[in-house]
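Enquirer: sequence? don't have it. structure:
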């Protein structure tokens, strides 16, 4: 029985489709508690590549995550649904799995394709890795 759903957002159109799916579930079953999470994957190499200090780059990523979560809150408010938000730092699949486990989520919803880079293609997508790491069922929305 669904009671707590974790939605992984990265700002991509697929992640917002995942949010729309979770919001529709919450419309059908109002007792569902939704939490939208953005994971900031800081990389010193990417910061240097972008010509920023690590501190500047990390601040940029956190600001982007905050804007993404604000958009999620707006989408939820338009449907009359309360949603919690959270920014985590680290590897997206690992952090979403860990957060779901420690906070007792019974379902994770993510987009099928996100804002990945070459590293993501080599190591495997977040959604693919979540299917194996998550402590609960995962819905991948395309």
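Expert: Here it is on my side, so go on. Computed from a predicted model, the values in this text were never measured in an experiment.

Enquirer: CA atoms for contacts and neighbours, from now on please.
Expert: Fine.

Enquirer: This structure: strands as residue ranges?
Expert: Ranges of strands within the chain are 4-9, 33-40, 83-89, 107-111, 138-141, based on DSSP state E.

Enquirer: what about the residue with the largest distance to the centre of the chain, distance to residue 45?
Expert: Within the chain, the residue lying farthest from the chain centre (Cα atoms, centre = their mean) is residue 51, at 26.4 Å. Counting by Cα to Cα, to the nearest Å, the gap from residue 51 to residue 45 is 10 Å.

Enquirer: next, the one to line up against it:
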């Protein structure tokens, strides 16, 4: 039985669907639900780049926090009490999600099946596919 759900969000349309699915599953099973966003701009990146300035970083952080707050509010509106949010860092988004899930005892990961599109998907691959293939626990990919 799923008692500890982790829902990865990225602001995409499929991520919104994953939030709805995760909230419904947590409500039906009484599971703890955590929403996770991955910040792929690391402190090391910042120290080697003139591209990222504090204004851009603040805007990116505000967007990520807004996405987490929206997911959290949707869960609360559905009556869930046992809800949390987390931010992980790392270039490999799938590895960050899986690592967080393993380290914190999550037994089910929920993710959207489409996030990146076009050239970035071709270059970076599918995050959902990597999570499905490499995770230690069941993964639900929501379309």
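Expert: Structure received. Computed from a predicted structure; not experimentally measured.

Enquirer: List the TM-score for the superposed pair.
Expert: After superposition, the two chains reach a TM-score of 0.86 (TM-score structural alignment, normalised by the length of the first structure), with 137 aligned residues with a Cα RMSD of 2.1 Å.

Enquirer: still on that earlier bit, and the strands of the first structure as JSON lines, adding distance to residue 117 of the first structure?
Expert: Putting the strands of the first structure into JSON lines (distance: least, Cα to Cα, whole Å) gives the following:
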{"stretch": "strand 4-9", "distance to residue 117 of the first structure": "16"}
{"stretch": "strand 33-40", "distance to residue 117 of the first structure": "14"}
{"stretch": "strand 83-89", "distance to residue 117 of the first structure": "17"}
{"stretch": "strand 107-111", "distance to residue 117 of the first structure": "15"}
{"stretch": "strand 138-141", "distance to residue 117 of the first structure": "19"}
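
Enquirer: Put together a markdown table for these, with mean neighbour count and distance to residue 75 of the first structure on each row.
Expert: Output for the strands of the first structure, formatted as a markdown table (neighbours: other Cα atoms under 10 Å; distance: least, Cα to Cα, whole Å):
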| stretch | mean neighbour count | distance to residue 75 of the first structure |
| --- | --- | --- |
| strand 4-9 | 25 | 13 |
| strand 33-40 | 23 | 11 |
| strand 83-89 | 15 | 10 |
| strand 107-111 | 25 | 16 |
| strand 138-141 | 20 | 17 |
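
Enquirer: Can you show me the helices along the first structure?
Expert: For the first structure, the helices defined by DSSP state H cover 13-28, 44-49, 54-78, 92-103, 118-123, 126-133.
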